[in-house]
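>>> coordinates for the following, if possible.
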Amino acid sequence: MKKEVKSEFLKLYEDLKKTKDSKAFSLLVDALYVFYRDIWVKCSEDFADLQFPVYKKVEKKRNEKKVDDFLNKILIGLKSVNNRNDYLARDKFKNTFFDYFNNSNFFKDPISCNYPYDFISSTNDFIKKTQKFDPTVTSADIFQALRNVWTMNLLQTIFAMDIKLTYPIFSYSILYPYTDNLLDSTHASYLEKKERSNRLMDRLKGNKLIPHDFYEEKVFRLVEIIEECYPRRYYYCLYQSLQAINSSQVDSLKQFDKKNNRTMEEIIKISFKKGGLSVLTDAYLIKGTLSLDEIIGAFGLGIALQLIDDLQDVKQDKRSGNSTIFTFSQSDHSLMDATVKLLNFIKCIIDLLPTEKSPYKEKIEKVLSINCYLLIFFSISRLSTGYTRSFSDKIAVYSPFSPTYMKNFNSKLNSKWSSIKKLKNISAAKIFAILLEDGSSKVCSL
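Down below sits the predicted model:
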């Protein structure tokens, strides 16, 4: 980052700390948007600038066999636990899981002191707390919320903190299914969605409201849990961030208006602010207060994750009329350029993460890079339109799996999951209990 840019950010940051003013917070967010927009615009659309390892066909086949063997062994292991549930069956299942985990190029690098037990424990705690908080929450909703839990756990290790589920992490993550399901609902009108969001905004501002229904009862309680952990008088920016992400979600509703022909600049602004504010809020809820570098890094990570999500959802967004960078690019035949730009953009984002305090700096950056690129490669393999054969062939050499394997992977995974759901004596709680046996207390020494 150039000195003059950092100096301008520092001025905005100091003004915010001094004034505790909503306008000062908005100015900082606007500056973050402009900063990352300029990085995005300058990112190369040229294949020649991609700096990834190249995978030969034999390596791809080896990777695919490892994953297939792992999935088959996991299913066999769970069937054995379902039928016998003795020590040998449980131990064999656990060994299968960790043997793959510890030898996988995608997960094996430790990014925290008690890795991966701390991430598994956080996941387990979240599922249990969610089921207790609202038994009506579906498995799909829990998984949707878990993506944010994992993002917040990742931020914890980036900030050199212990990995664990806290009440603010739980509250903010489980808010996602409630608010996103409302925004995505085809049964609720735009006006109804806006009214709901406006009432949530009133609550986020600290106003005490009487819940109108079950939805508001749960949502307002989650806000209250955050207030109990972070008193408003001491954590002004945290609540400004919560209000800002709610506003950005309302703005994003405009993306679904098919009659609203937005420009690429407008789409970028909505997407960048929505994604950036989401993870910035994650960061505030982890620490309460943030340094300038933490603000800049979290906002950028949020943009990257938002764009990866948008690429994954191109087909669905196209059907529903949701305008994103990638639906827009697909319409004007520039999807390939936008995808290469995203791959180059990811590297810029990771370079700006404030990992210098973490003893796992290099490994965090490596794991994050690999998994972001994997998500993009999987998205490319599943899009039948927008990419030429030449483009797909060029991109394929950088992927650890073949395009055909990635395209069919979800069907394979769903088939295994359907088989697991038929096992009457298997639950998420039991699986996590097995994985955490003898491991949750292990703490490494640096």
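>>> make it CA atoms for all contacts and neighbour counts henceforth
Will do.
>>> where's the residue nearest to Lys254 when sequence neighbours are not counted, which helix or strand?
Distances taken as CA to CA, 6 or more residues apart in numbering put Asn260 closest to Lys254, at 7.3 Å, once the chain neighbours are dropped. Under the assignment given by DSSP states H and E, Asn260 is not contained in any helix or strand.
>>> one more to line up against the first:
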Amino acid sequence: MDNLDTNTYFEFKTYEEFRKERLKLNYDNTLKLWYSLPDTLPISDNNRVRRQTRKEQRALFRLWNDTLNIPESNDKFIYDVYQIVGRITADFYTKAKQYDATISYEELFKACRCVWSMVAFQIEFHSPSILTDSMLGYNMLYPYTDDLVDCNDINQEAKVDFAKIFHDRLLIGEPTYDPQVHFDGKQSNVTELNLPSSLQTQDNRIVKIFDMVKFIENDWKRGGEYESVYMGLTTIHEAQMKSTLQHARTEDGYAPTMTQIEQISAEKGGASLIAAGFILEGRLTRGKMAYLEYIGFGLQLIDDLQDLKEDMKNNRRTIFTQALAEGRTLDAPTARLIQYYYCAPEYEKFINDQHTVSDGETDVTSAEYVRVLMMMFSVLLILEAASRLRRYYSKEFYRELSSLSPLRFHHLRLAHIEKTIWRIVQKQWFG
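The predicted model follows:
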């Protein structure tokens, strides 16, 4: 992708054109790379790869940058990032609870993980570091829709009907849509919904889902230059519905192939982050789209590795559970996922990537720093998930994998890194 193409806005007149070009961009920046990578752990000729000694793993006090092997930065920048994350997380928690007092701790935690990614992208793209209505709406959408789409108590007819209704709600909007109306954040009345009989029992869920779209419409008006926002949202919805094909069925012997699983994973993971990017900026260049596709696939696979035992119980096929179903260990897909992250274009520059946060010798910009931090933090999450799945790895691979960790595996498996961060932010910012 040359510079001219990279800096061109990804915009099309029709959703069909958008979808076609997006799928091509997705493949070029996810599976094309994935298939090219070796299924062995990276060697140390990559400056981000570092084997840890037992002494280093036992050290109680290590600098942040040394622990994660990331560039040094000035203390003010680290403090500012922490303040931004804490403030936006607190705002999100407060506003989510104001809208829906019944939302669970687990649902909020799940939503907040995506909020943190969006905060990172705000820093990378030099967007304002604030919680917008559209950020709130987008990150609350998927706890609600996941509950509906993945629920075993909802029959297939209802899911098909919901897919059609929600597709139109995202892409086209309500027939009564008025760009001058601002959604005030109070739950809409379920009696205003015009649902088919198959969805009548789900009206309390669906009204919340539609309200989240109203939050998004507060920031990005329909019918103008921001139609790509709604094309992006439609893309993640389609990918989410397509992911139902990952469920193997005992009743008729259906099971997806590895090729299908890889394709669905890449499309769904990439779609979730390009939608997030559009929520942040309204319009995206092809370069930013490519970057978000790449990151999204990686995050999807981390989720799948973290959820391996639950997915096995529910007969849901991911790249990892499919490997086990085929009688293989998790060695190869885990190694390839780590290779995928170490191939990250961490120094790919966007037009406004100029703000230096390091010492004068390295000149690392804020965007570069956050990209490297995301890459190394993602590798740490892979290692944490793998540390709990010892029985699914060969003994030799597990031992080699553990040498990449800044902590001994028997400590790392107890860390619960993301939930620990969530608890720290929760305690300090909103009690």
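>>> any idea what the TM-score comes out to?
Once superposed, chain against chain, the TM-score is 0.80 (TM-score structural alignment, normalised by the length of structure 2); 382 aligned residues with a CA RMSD of 3.0 Å.
>>> count the neighbours of the counterpart of Val219 of structure 1 in structure 2 for me.
In structure 2, Val219 of structure 1 lines up with Ile209, judged by TM-score structural alignment. Neighbourhood size, Ile209 of structure 2 [other CA atoms under 10 Å]: 20.
>>> let me see the contact set for the alignment partner in structure 1 of Arg371 of structure 2.
Mapped onto structure 1 by TM-score structural alignment, Arg371 of structure 2 lines up with Glu365. Contact analysis of Glu365 of structure 1 by CA atoms under 8 Å, 6 or more residues apart in numbering lists Ile350.
>>> if I look at the equivalent of the residue nearest to Lys254 of structure 1 over in structure 2, how far off is Lys313 of structure 2?
Using TM-score structural alignment, the equivalent of Asn260 of structure 1 in structure 2 is Tyr254. According to CA to CA, to the nearest Å, Tyr254 of structure 2 and Lys313 of structure 2 sit 16 Å apart.
>>> who's more crowded, those two?
Summary of the neighbour comparison: Tyr254 of structure 2 and Lys313, criterion other CA under 10 Å, with Tyr254 having more neighbours (12 against 8).
>>> that one reaches Asn315, doesn't it?
No: judged on CA atoms under 8 Å, Tyr254 of structure 2 makes no contact with Asn315 at a distance of 11.0 Å.
>>> quick one: contacts for the match of Val219 of structure 1?
Contacts for Ile209 of structure 2 (CA under 8 Å, 6+ apart) come out as 141, 144-145.
>>> in structure 1, which of these still touch?
Among the contacts of Ile209 of structure 2, the contacts conserved in structure 1 (both residues aligned by TM-score structural alignment, their matches' CA atoms under 8 Å) are 141, 144.
>>> ok, of the contacts of Ile209 of structure 2, which come out buried?
Buried by 16 or more other CA atoms under 10 Å: 141, 144-145, out of the contacts of Ile209 of structure 2.
>>> Serialize those to TSV and add fields for secondary structure and distance to Glu348 of structure 2.
Listed next are the buried ones among the contacts of Ile209 of structure 2 as TSV, based on DSSP: H, G, I helix; E, B strand; the rest coil; distance: CA to CA, whole Å:
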residue	secondary structure	distance to Glu348 of structure 2
Leu141	helix	31
Tyr144	helix	35
Thr145	helix	34
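>>> follow-up on the earlier one: give me the mean distance between the helix or strand that contains the match of Arg371 of structure 2 and structure 2.
Using DSSP H and E, Glu365 of structure 1 falls within helix 361-382. Once superposed with structure 2, the aligned residues differ from helix 361-382 of structure 1 by a mean of 1.3 Å; criterion: mean CA distance after the TM-score superposition for structure 1.
>>> what residues sit buried inside the helix or strand that that helix is followed by?
Using DSSP H and E, the next helix or strand after helix 361-382 of structure 1 towards the C-terminus is helix 389-396. Neighbour-count burial for helix 389-396 of structure 1, counted by 16+ other CA under 10 Å, picks out 395-396.
>>> against structure 2, where does helix 389-396 of structure 1 fall?
Mapping helix 389-396 of structure 1 onto structure 2 (TM-score structural alignment) gives residues 395-402.
>>> that stretch vs structure 1, average distance?
Superposing on structure 1 places stretch 395-402 of structure 2 at an average distance of 0.8 Å from its equivalents, by mean CA distance after the TM-score superposition for structure 1.
>>> who's in contact with that stretch?
By CA under 8 Å, 6+ apart, the list of residues contacting stretch 395-402 of structure 2 from outside reads 41, 331, 383, 387, 390, 408-409.
>>> any quick ChimeraX command for the buried ones out of those?
Only the buried entries of the contacts of stretch 395-402 of structure 2 go into this ChimeraX selection, using 16+ other CA under 10 Å:
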select :41,331,383,387,408,409
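>>> redo the contacts of stretch 395-402 of structure 2 as JSON lines? Include distance to Ala275 of structure 2.
Shown next, in JSON lines, are those (distance: CA to CA, whole Å):
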{"residue": "Leu41", "distance to Ala275 of structure 2": "32"}
{"residue": "Asp331", "distance to Ala275 of structure 2": "32"}
{"residue": "Leu383", "distance to Ala275 of structure 2": "28"}
{"residue": "Ser387", "distance to Ala275 of structure 2": "32"}
{"residue": "Arg390", "distance to Ala275 of structure 2": "35"}
{"residue": "Arg408", "distance to Ala275 of structure 2": "37"}
{"residue": "Phe409", "distance to Ala275 of structure 2": "35"}
